[in-house]
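> just to be clear, the model below is a prediction. Sequence and coordinates:
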Amino acid sequence: MSQGADRVWSVSEHLANILGQLAPLDPIELQLLDAQGCVLVEDVTVPVALPPFENSSMDGYAVRVADTRAAAPEHPAVLEVIGDVAAGSGVLPTVGPGQAARIMTGAPIPPGAEAVVPVEWTDGGAGSGRATAMTAHSVDPSGAAGEVRVHQPATAGQFVRARGSDAAAGDLALAAGTVLGPPQIGLLAAVGRGTVTVRPRPRVVVLSTGSELVEPDEELAPGRIHDSNSYALTAAARAAGAIAYRVGAVADEVETLRATIEDQLIRADVIVTSGGVSVGAYDVVKEALSSLGDSFGDDAGSAAGFVQFRELAMQPGKPQGFGRIGPDRTPLLALPGNPVSAYVSFELFVRPVIRTLMGVGAVHREVVRARCSAAIDRSPEGKRQFLRGHYDHATGTVTPVGGAASHLVKALAHADALIVVSEAVTSVAAGTEVDVVLLD
């Protein structure tokens, strides 16, 4: 495959060329909360049974089964309450024949007890003149505490969480390759892991170029527009799993752009620009980055020191740039400036880069086949077209949203899928099956 920029690249060629130059980031050890969203690089086993002891799943009374076997509302079993057991209790009373221990949720099952009777099945100790709210603050670990009437029989193991019922010692808790979300972080804490070895989330720096761009909360002067690309792309990078930093819009000045990118290299695993990659007189990104040479710490002419700009057989998003710059050969992806073109390009190229650096298995978005509910009258021959659409999971259909124009931000905001029309197809009849990239 030619590496030249003087030909038209397919979408697949461009993506393969990018990903072929990348590898997952090196593992690091992080504190649990810092590891959220990262990919585990080691198998984690359970060192001690979880839970580590039998405990109660209800507030109630720990009892022997034989003592409640004949219990009924009209003939309750009357048991001596010998003490209270709260969560965290260390010294436990022994439950003998005709006895019970008041117990809280999560508290260890005392010796001699075989089941827990919920407080709702009892009189709550009212018959002893000692009925109180069943809370940890009402426990009384001292000796005899009156009696309780039990109105229903208990069965062995009832409302008792067995030792190791969640996980046995030596079980695999989490396998390498797992993305750590809140439940996984909770499991790691439960098995006693305060740190974990993961691949870090990539740091992605996003910037827009264009002297016409102003911040969203600034008043628009004639010829100016609000910068939406850097916000959309930063949000997209975060949604993909990255730590994303947004840089304010950079004016159409070559040296300013170069200086801005050089300043950002220290905190970037990936740099993403939008705008300035076509053939216009002010396409500053292309001018600034086509031959960086040793201005970024590389030998002039080396593959690491410049960004190659290409024309792709796709719509939207024909002009694209990719290269590796700086002493750490940081990947830089230069996307077109039209909002839809930039976002579609992110989904097709930048998101897979982020996922590759993270080391996750699912690098690409899910693609499904769906019936197109409306006709697509025109699609450019020889180009792969990506139209915005709404996918109906219940019916397996997709409906185009908005037109093909690459400035339709509102239509993009109401789409949750991309309808793919292949290079050989110039129109799609209603009801035809098409490939659909699911964005949601």
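Nice, I can see it. Owing to the predicted nature of the structure, the values given are computational and were not obtained by experimental measurement.

> rest of the way, CA atoms for contacts and neighbours
Will do.

> now the strands: where do they sit in the stretch 151-300 of the chain?
With DSSP state E, counting those that start in this stretch as the definition, the stretch 151-300 of the chain shows strands at residue ranges 160-161, 172-174, 195-199, 203-209, 213-214, 225-226, 243-250, 270-274.

> against which helices or strands is the third one packed?
Helices and strands in packing contact with strand 195-199 are listed as strand 28-31, strand 39-40; criterion 3 or more C-alpha pairs under 8 Å, 6 or more residues apart in numbering; DSSP states H and E.

> which residues of the stretch 201-350 of the chain fall in helices?
Assigned by DSSP state H, counting those that start in this stretch, the stretch 201-350 of the chain shows helices spanning 229-239, 254-264, 284-289, 339-345.

> dropping in the other structure now:
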Amino acid sequence: MRTFVEHQRAVRELLAPLHSSLEAAEGAEVLALDAVSGPHGRVRAHGRVLAHDVIAPGDLPAFANSQMDGYAVASADLAAARPEQPVELPVGRTTAAGDPIRTHARGTASPVMTGAALPHGADAVVPVEAADPPRFRGLGGSAHDVQPGTTARFAHPVAAGTFVRAIGTDVARGAVLLPAGARLGPAQLGTLAAAGITEVAVRRRITVLLLSTGHELRAAGAPLEPGQIHDANTPMLRAALDEAGALVRDTLTPDDPEAVVDALEGSAGLVDLVITTGGVSAGAFEVVRDALAARGVEFVSVAIQPGGPQGLGRVILSPGTAGVPVVTFPGNPVSALVSFELFLRPVLRAFAGLAPDRPRAHLKLAHAVNSPIGKHQVRRGVIDGDGAVEVGAPSSHLLHAYANATVLVHLPVGIDALPAGALVDVWRIDD
């Protein structure tokens, strides 16, 4: 048997060439920042990963502007200001956000609003609440002209640059605005928009064929005959793959090796990776094993529970091609999802520029547990009010219990029993 760490390594090595191709320039996709998709208008670039460095086309800020509502002044005019002998200055013309850059007259105080351009000749801003009076007076109806004779007094000197956002202090022209590999979240999209950038090159998303097998499977909502069940694997793994940054094409096939081969061949040139569920054990109708064992997929036993039967390899779907990587999981839904968590989720999320690993912790067991000594057992559990882990039953058909779990509990090889209070490794799955 392989250890689960050995199988993790084998999956990473199988998919390493795919990672390289996604990082290559030819794998880039250009997206407009204002392009949206889906019923809720989701920005298509959101969550994607930059294929190249984005260079700042100009300075941010592009002009010196005020950090406060206050008075733009020449700092030299307030050098002698003291509480006992304030400096009184006539109030000049106001600059609001969006106004053109004005010229400041020495020996005056020019009202300036937050974000407004600092007038030429001024080098500092005094907040209005630090002046006397601590509010603007005498502003005309347009908020630009000031009534003649309006003055403001200042009791303290001010250093040049005070409350001024200088040109290029966020980013300078020609600097790297965002590096290749950066994931585009809200702040990154806002930064690109602020720089006037309308489109970016992002890494192409990996495309996966999700092939669920089983003569007994029917789509959700379909009527069931005796012996049939609704397919849980397809919606479950489709969602997991989407969270890992992949695009998914999915299909159901019966227990017919030709149907499995036809589904794979029909996806030639359309997908980067094939994931199958079911048909990999030692039974009489192991359709995936029957279809792919002679086509380059290796089927192995991994010392884990659930999810022991696994397979991986590269299958040639059309002559002259390098083949597509195939990863096969057991058909039991709990086994399939645990297998995805252990072997594929970290790899695919790394491809997508996402944090690959689940949050992890060492917590105490709330009660004693048993485990098969020769296998790494992954149990589902919850954290109680004292921070200890309550571990659920091990049976791999308990999908409802998995749905209510908040952690995966790892019981390593060589352990057959642990008492209450023993420390165990847990992965948080309640994000």
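Sure thing, it's come through. Keep in mind that this is a model prediction, so the values were computed, not measured.

> can you give me the TM-score here?
TM-score of the superposed chains, computed with TM-score structural alignment, normalised by the length of structure 2, equals 0.79; 402 aligned residues with a C-alpha RMSD of 3.5 Å.

> redo the strands of the stretch 151-300 of structure 1 as TSV? Include distance to I28 of structure 1 and mean neighbour count.
As requested, the strands of the stretch 151-300 of structure 1 are arranged in TSV below (distance: least, C-alpha to C-alpha, whole Å; neighbours: other C-alpha atoms under 10 Å):
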stretch	distance to I28 of structure 1	mean neighbour count
strand 160-161	36	22
strand 172-174	17	16
strand 195-199	6	22
strand 203-209	14	26
strand 213-214	38	20
strand 225-226	39	16
strand 243-250	15	20
strand 270-274	18	26
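
> out of the ones you listed, which gets nearest to A424 of structure 1?
Each of the strands of the stretch 151-300 of structure 1 has some distance to A424 of structure 1 by C-alpha to C-alpha; the shortest is strand 270-274, at 28.7 Å.

> any chance of the helices of the stretch 201-350 of structure 1 in a markdown table, plus distance to L220 of structure 1?
Below are the helices of the stretch 201-350 of structure 1 laid out as a markdown table (distance: least, C-alpha to C-alpha, whole Å):
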| stretch | distance to L220 of structure 1 |
| --- | --- |
| helix 229-239 | 16 |
| helix 254-264 | 23 |
| helix 284-289 | 22 |
| helix 339-345 | 18 |
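
> between the ones you listed, which gets nearest to A415 of structure 1?
Nearest of the helices of the stretch 201-350 of structure 1 (C-alpha to C-alpha): helix 339-345, 11.2 Å.

> from the contact counts, what lies against the closest one?
Packing partners of helix 339-345 of structure 1 (3+ C-alpha pairs under 8 Å, 6+ apart): helix 229-239, strand 330-335, helix 409-413.

> which of the ones you listed is buried the deepest?
strand 330-335 (a mean of 26; mean count of other C-alpha atoms under 10 Å).

> now do the buried residues in the longest helix along structure 2.
As assigned by DSSP state H, the longest helix anywhere in structure 2 is helix 4-23. Under the neighbour-count criterion of 16 or more other C-alpha atoms under 10 Å, helix 4-23 of structure 2 has F4, H7, Q8, V11, R12, L14, L15, L18, H19, L22, E23 buried.

> comparing the helices and strands packed on strand 195-199 of structure 1, which comes out most buried?
strand 39-40 (a mean of 25).

> closest to G317 of structure 1 out of the helices and strands packed on helix 339-345 of structure 1?
Shortest distance between G317 of structure 1 and these, using C-alpha to C-alpha, is found for strand 330-335: 7.6 Å.

> average offset between the closest one and structure 2?
With mean C-alpha distance after the TM-score superposition for structure 1, strand 330-335 of structure 1 departs from structure 2 by a mean of 1.4 Å once superposed.

> what lines up with G210 of structure 1 in structure 2?
In structure 2, G210 of structure 1 lines up with G214, judged by TM-score structural alignment.

> mind listing what that match touches?
G214 of structure 2 makes contact with L252, T253, P254, D255, G278, G279, according to C-alpha atoms under 8 Å, 6 or more residues apart in numbering.

> what's the answer for L348 of structure 1, then?
So L348 of structure 1 contacts L15 (C-alpha under 8 Å, 6+ apart).

> that older thread, relative to I354 of structure 1, which of the helices and strands packed on helix 339-345 of structure 1 is closest?
Among these, helix 229-239 comes nearest to I354 of structure 1, with 7.7 Å by C-alpha to C-alpha.

> what span of structure 2 is the closest one aligned with?
Against structure 2, helix 229-239 of structure 1 falls on residues 233-243 (TM-score structural alignment).

> now stretch 10-20 of structure 1
Structural correspondence for stretch 10-20 of structure 1: residues 3-13 of structure 2, per TM-score structural alignment.

> distance from the chain centre to that stretch, please.
Distance of stretch 3-13 of structure 2 from its chain centroid, counting by C-alpha atoms, centre = their mean, to the nearest Å, is 24 Å.

> do stretch 379-386 of structure 1 as well
Counting by C-alpha atoms, centre = their mean, stretch 379-386 of structure 1 comes out at 32 Å from the chain centroid.

> in it, what's buried?
S379, P380, E381, K383, R384, Q385, F386.

> ok, now how distant is the equivalent of the first one over in structure 2 from A417 of structure 2?
This means S379 of structure 1. Alignment note (TM-score structural alignment): S379 of structure 1 maps to S371 of structure 2. Distance, S371 of structure 2 to A417 of structure 2, by C-alpha to C-alpha, to the nearest Å: 6 Å.

> before we move on, what about G296 of structure 2?
Separation of G296 of structure 2 from A417 of structure 2 (C-alpha to C-alpha): 39 Å.

> got it, and I55 of structure 2?
57 Å.

> who has more neighbours out of these two?
For I55 of structure 2 versus A417, neighbours defined as other C-alpha atoms under 10 Å are more numerous around I55 (18 against 13).
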